[in-house]
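Peer 1: sequence plus predicted model, see below.
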Amino acid sequence: MEVRSGRTVRDLRRENRAAVLQRLYFDGPSSRFALGPATGLSSGSVSNVVAELVAEGLVEEAGSIDSAGGRPRTLLRVRPDSHYMIGIDIGETRVRIELLDLTLTELARAEKPLAADGPRRVDRYDVGVVVEHLRTGVAEVLDRSRIATDRLLGVGIGVPGIVAEAPGEGAVVHGQTIGWNAVPLERLLRESVRLPEDVPYYIDNGARTLGQAEMWFGAGRGARSAVVVLFGSGVGACVVTDDLGQGRAVEWGHLTVRVRGRRCRCGALGCLEAYAGAEALLERWREAGGRPLADADEETALTAMLTAAYPEDGADGAGAEPDATALAVLEETAEYLGAGFSDLINLFQPERILVGGWAGLQLGARFLDSVRAYATSYALDHPAAHVRIGLGMLGPDAVTVGAAALPLAGFFARGGRQVEAGPRETAPAWRTALRGRAAQ
């Protein structure tokens, strides 16, 4: 049966289920009475949907509250152990694999270091090595948690690069900065990871998964529009225009900030990432006469640079003189980042800009104050006056949490059903006729 809007009754039922599930999930336990105004559904529709969800084990009772003059109202909540998600962050120093329940409680974790064997940074991203890390990591978290695979909503993966769909391959990753050229990551995982064929993979840019996490669960909640910046070895961003929708990743780190400038790891000249990414920041400190820790990973080396620049922040640096070279490089980096932020402000006019990623969290509020000052000085007055710039709330696990939220988003979109069942759609008559003409 089809309604006038073009949607079928099945579509409407799915949307009603999704509305109830999302309100219970994001707003916490609620009564049937309160769900009506919150979802815009009639009391009869709410009762029908809740009855379905309870019967399927997706929703359960969670106590009761007093009502005004009537019987106590039963509270409902999404059942935490009804389904599970795996979230994976293919990061810059390690691969992190987590298994979470619907409350985002971590049940098991595996971490696999990405160490470079040769002089080039891209060596650590050997595709075979990364896929093997994912294969063993997924097996480890499932073994430790003893979760049956039929209760998995899917596997979400945040990657450094652009993700596209290719016929017969699924998600393909174009990671120019890490040496990945059209890597068929989904196919490789399906061939190597021991999961049933019907467990979906959701592979997306790491900045987008970070944005998903901060908007749904972190510092972005309540904002109608935001830009979430991922600041690690490189820099990226996710632009979000709907607080419960999925944002879009933008290659912000590869905007040109200086014509014929420094060589970026993508191969171009003058990219923001060539000045503002942690890898470039440490290299510029070295070129200016600084002494980054030898043979240390980037996270450890950046910590040492910050301790040198701000010795009072170190465990035993009280009274030490700041490293003038490190301070100068950090201040120049703040100006480059501020200029990059001004582009985001002028282009998207967001309510908030949120900074995450391991390097962003290390640099912290003090550094961000300087970035904020440069951003507002370079941006147009009106949008600059209406944006709030701050740090993300979810810490170093934000990309992993956002990756786990990708299967969750798909689950909501399907109205809480793991597999869409229904009749096979037939092509419209005009398509058959035109194909017949083209074949003549």
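Peer 2: Good, I have the coordinates.
Peer 1: only C-alpha atoms from now on, for both contacts and neighbour counts.
Peer 2: Noted.
Peer 1: mind listing what's buried in the helix ranked longest in the chain?
Peer 2: As assigned by DSSP state H, the longest helix anywhere in the chain is helix 324-348. Using 16 or more other CA atoms under 10 Å as the burial criterion, the residues of helix 324-348 that qualify are 325-327, 329-330, 332-346, 348.
Peer 1: how about the helices of the stretch 101-250 of the chain, start to end?
Peer 2: 127-145, 185-192, 206-217 (DSSP state H, counting those that start in this stretch).
Peer 1: which of the ones you listed sits most buried?
Peer 2: When you average the neighbours per residue for each of the helices of the stretch 101-250 of the chain (mean count of other CA atoms under 10 Å), helix 206-217 leads with a mean of 29.
Peer 1: contacting residues around that one?
Peer 2: The contact list for helix 206-217, computed with CA atoms under 8 Å, 6 or more residues apart in numbering, reads 89-90, 157-161, 220-223, 227-230, 236-240, 243-244, 246-249, 356, 392-394, 398-403, 405-406.
Peer 1: whichever of those end up buried, select them in ChimeraX.
Peer 2: What follows is the ChimeraX syntax selecting those of the contacts of helix 206-217 that are buried according to 16+ other CA under 10 Å:
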select :89,90,157,158,159,160,161,220,223,227,228,229,230,236,237,238,239,240,243,244,246,247,248,249,356,392,393,394,398,399,400,401,402,403,405,406
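Peer 1: counting contacts, what elements does the helix or strand residue 354 falls within pack onto?
Peer 2: Following DSSP states H and E, one finds residue 354 within strand 352-356. Packing contacts for strand 352-356, counted by 3 or more CA pairs under 8 Å, 6 or more residues apart in numbering; DSSP states H and E, involve strand 226-231, strand 388-391.
Peer 1: presented hereafter is structure B, for comparison with structure A:
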Amino acid sequence: MERPRHKTTRDLKLGNRMRLLRRLYFDGPLTRRDLAPLTNLSIATISNVTAELLSDGVLREAGKVESDGGRPQILLEVDPAHARVVGVDVGETQVRVELLDLKLNEHAEARYALDPGRHDPATVVEHIVSGVKEVLTAANGVPVLGVGVGMPGIIEYGPEGVIHAKTFGWDAVPLGRMLMERLDPLPVHIENGAMTLGQAELWFGAGNGADNAVIALIGSGVGSCIVAGGALYRGAGSSAGEWGHTTMQVAGRHCRCGGRGCLEAYVGAEGILDRYLTATGVVALPEGGEEAALERLLDDDSPAAVAVVDETIEYLGAGLADLLNLFNPELIVIGGWAGLMLAGRRLTDIQAAAESYALGQPFATARIVPGRLGPDAVAKGAATPVIERFLDGRA
């Protein structure tokens, strides 16, 4: 049996640094005096560690606050400009690459359209690599900590970054290894897109402060991120949150996953538009892509369009009710580009539909709100694992 390793002075210093850095990142700006009760560290230790972090350029001074009878206290915060991170959102219709600072503010962006049926690994890898190289030119010498990639499907976490994505036709594709071979020496972290959306909304968006929540991702497809006790819940095989593939109708519409009656086939943008085309007999969508087509549909007051949208709202409400009844969250956040469109126009109707299908108690104790971070929240969230490594002293 391996004997436990004794902590060294270096371990203690790293632990103190990590504790202070995380507190200042999420709760700053704070004074050194504020940090003492929040971290259980002595003022002397706090002074030493913060002096090092200021010297390293990780922290910056953010003003002063008056103290009782003494000198004003200096406020400290993490300097967002200290480093950059890259976040990538691989969706059904495009690859979006963003260069972000440590507070997820965007400094550069590159986008590449994905044609229907062109989701082969080689094409996706080429778009990601090209996008990363393009946005890195805007780093202007600022250190870049790594690349995070948000993908649909089930992720096998590890150095290979293996992905199973039925909607792309991917089975055990080692995307992490493929990207690291092209982007070395930048570290690459692969994550499920709904999880990245959830983490971003928890850190800086509508989910901030929630201990038990569900963040719903509604785009071309549908997914979710479940938050339990303030942490992301992944399940035994990292596939928790596949809400889009819960059954809404037995023997119902065919879903892209190969099943039938999935929620995604009714409330995902592809499913909504396909139902409209079927109802009207239109052969194909007009030019402009899914996002433009869905926006036109939501603003169309023709009977056929209204019927499809009303039915979508009811299916979405029923799906949210399932989440309320199963997980009893305090909060449901509706995100994703299609989810934000639906919530922006019909939030009250979505809430009413959820209430009509949910049990009274879980509905009464929850809020249903739109996401705050916009349609690029997946890309922003994809960068959060890279920032986590930085806060833990591993970057």
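Peer 2: Structure received. Computed from a predicted structure; not experimentally measured.
Peer 1: TM-score of the superposition?
Peer 2: TM-score of the superposed chains, computed with TM-score structural alignment, normalised by the length of the second structure, equals 0.92; 386 aligned residues with a CA RMSD of 2.1 Å.
Peer 1: want to throw the helices of the stretch 101-250 of the first structure into CSV with distance to residue 297 of the first structure?
Peer 2: Formatted as CSV, these follow (distance: least, CA to CA, whole Å):
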stretch, distance to residue 297 of the first structure
helix 127-145, 18
helix 185-192, 26
helix 206-217, 20
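Peer 1: of those, which is nearest residue 429 of the first structure?
Peer 2: Closest to residue 429 of the first structure of these is helix 185-192 (CA to CA; 34.2 Å).
Peer 1: tell me the average deviation of the closest one from the second structure after fitting.
Peer 2: With the two structures superposed, helix 185-192 of the first structure lies on average 1.3 Å from its match in the second structure, counting by mean CA distance after the TM-score superposition for the first structure.
Peer 1: can you list contacts of that helix?
Peer 2: For helix 185-192 of the first structure, contacts defined as CA under 8 Å, 6+ apart pick out 131, 132, 134, 135, 169, 170, 171, 172, 173, 197, 201, 203.
Peer 1: what sits against the last one?
Peer 2: Residues counted as contacts of residue 203 of the first structure (CA under 8 Å, 6+ apart) are 156, 157, 158, 159, 163, 171, 186, 403.
Peer 1: and it, how far from residue 181 of the first structure?
Peer 2: Counting by CA to CA, to the nearest Å, the separation of residue 203 of the first structure from residue 181 of the first structure is 16 Å.
Peer 1: again with the fourth one
Peer 2: Residue 135 of the first structure sits at a distance of 21 Å from residue 181 of the first structure (criterion: CA to CA).
Peer 1: over to the first one?
Peer 2: In this structure, residue 131 of the first structure lies at 15 Å from residue 181 of the first structure, with CA to CA as the measure.
Peer 1: name the nearest residue to the residue nearest the centre of the first structure, ignoring sequence neighbours.
Peer 2: Closest residue to the average C-alpha location of the first structure: residue 209 at 1.1 Å, with CA atoms, centre = their mean. Nearest residue to residue 209 of the first structure, sequence neighbours excluded (CA to CA, 6 or more residues apart in numbering): residue 402, at 4.3 Å.
Peer 1: state the helix or strand in which the counterpart of that neighbour in the second structure lies.
Peer 2: Aligned counterpart of residue 402 of the first structure in the second structure: residue 381 (TM-score structural alignment). Using DSSP H and E, residue 381 of the second structure maps to helix 377-382.
Peer 1: quick one: average offset of that helix versus the first structure, please.
Peer 2: Helix 377-382 of the second structure differs from its equivalent in the first structure by a mean of 0.8 Å after superposition (mean CA distance after the TM-score superposition for the first structure).
Peer 1: list the buried residues for whatever helix or strand comes next after that helix?
Peer 2: Toward the C-terminus, helix 377-382 of the second structure is succeeded by helix 384-391 as the next helix or strand (DSSP H and E). Within helix 384-391 of the second structure, the residues that qualify as buried by neighbour count (16+ other CA under 10 Å) are 384, 385, 386, 387, 390, 391.
Peer 1: kindly reformat those as a markdown table containing distance to residue 354 of the second structure.
Peer 2: Listed next are the buried residues of helix 384-391 of the second structure as a markdown table, based on distance: CA to CA, whole Å:
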| residue | distance to residue 354 of the second structure |
| --- | --- |
| 384 | 31 |
| 385 | 33 |
| 386 | 36 |
| 387 | 35 |
| 390 | 40 |
| 391 | 38 |
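Peer 1: and which of those residues is nearest to residue 32 of the second structure?
Peer 2: Nearest to residue 32 of the second structure among the buried residues of helix 384-391 of the second structure, with distances taken as CA to CA, is residue 391, at 18.4 Å.
Peer 1: any idea what that closest one aligns with in the first structure?
Peer 2: Structural alignment places residue 391 of the second structure opposite residue 412 in the first structure (criterion: TM-score structural alignment).
Peer 1: try residue 138 of the second structure
Peer 2: So, by TM-score structural alignment, residue 138 of the second structure is matched to residue 144.
Peer 1: how close does that match sit to residue 408 of the first structure?
Peer 2: For residue 144 of the first structure relative to residue 408 of the first structure (CA to CA), the value is 22 Å.
Peer 1: what of residue 430 of the first structure?
Peer 2: Distance of residue 430 of the first structure to residue 408 of the first structure, given as CA to CA: 37 Å.
Peer 1: ok, residue 358 of the first structure next?
Peer 2: 24 Å.
Peer 1: go on, residue 299 of the first structure?
Peer 2: With CA to CA as the criterion, residue 299 of the first structure and residue 408 of the first structure are 30 Å apart.
Peer 1: if we can go back for a sec, nearest to residue 51 of the first structure, of the helices of the stretch 101-250 of the first structure?
Peer 2: Closest to residue 51 of the first structure of those is helix 206-217 (CA to CA; 26.5 Å).
Peer 1: read off where the closest one ends up in the second structure.
Peer 2: Across the second structure, the stretch matching helix 206-217 of the first structure (TM-score structural alignment) is residues 193-204.
Peer 1: after superposition, how close is that stretch to the first structure?
Peer 2: Counting by mean CA distance after the TM-score superposition for the first structure, stretch 193-204 of the second structure comes out at 0.5 Å.
Peer 1: name the helix or strand for the nearest residue in space to residue 341 of the first structure that is not next to it in sequence, please.
Peer 2: Once flanking residues are discounted, residue 341 of the first structure sits nearest to residue 375: 5.5 Å by CA to CA, 6+ apart. Take DSSP H and E as the rule and residue 375 of the first structure turns out to sit in helix 358-378.
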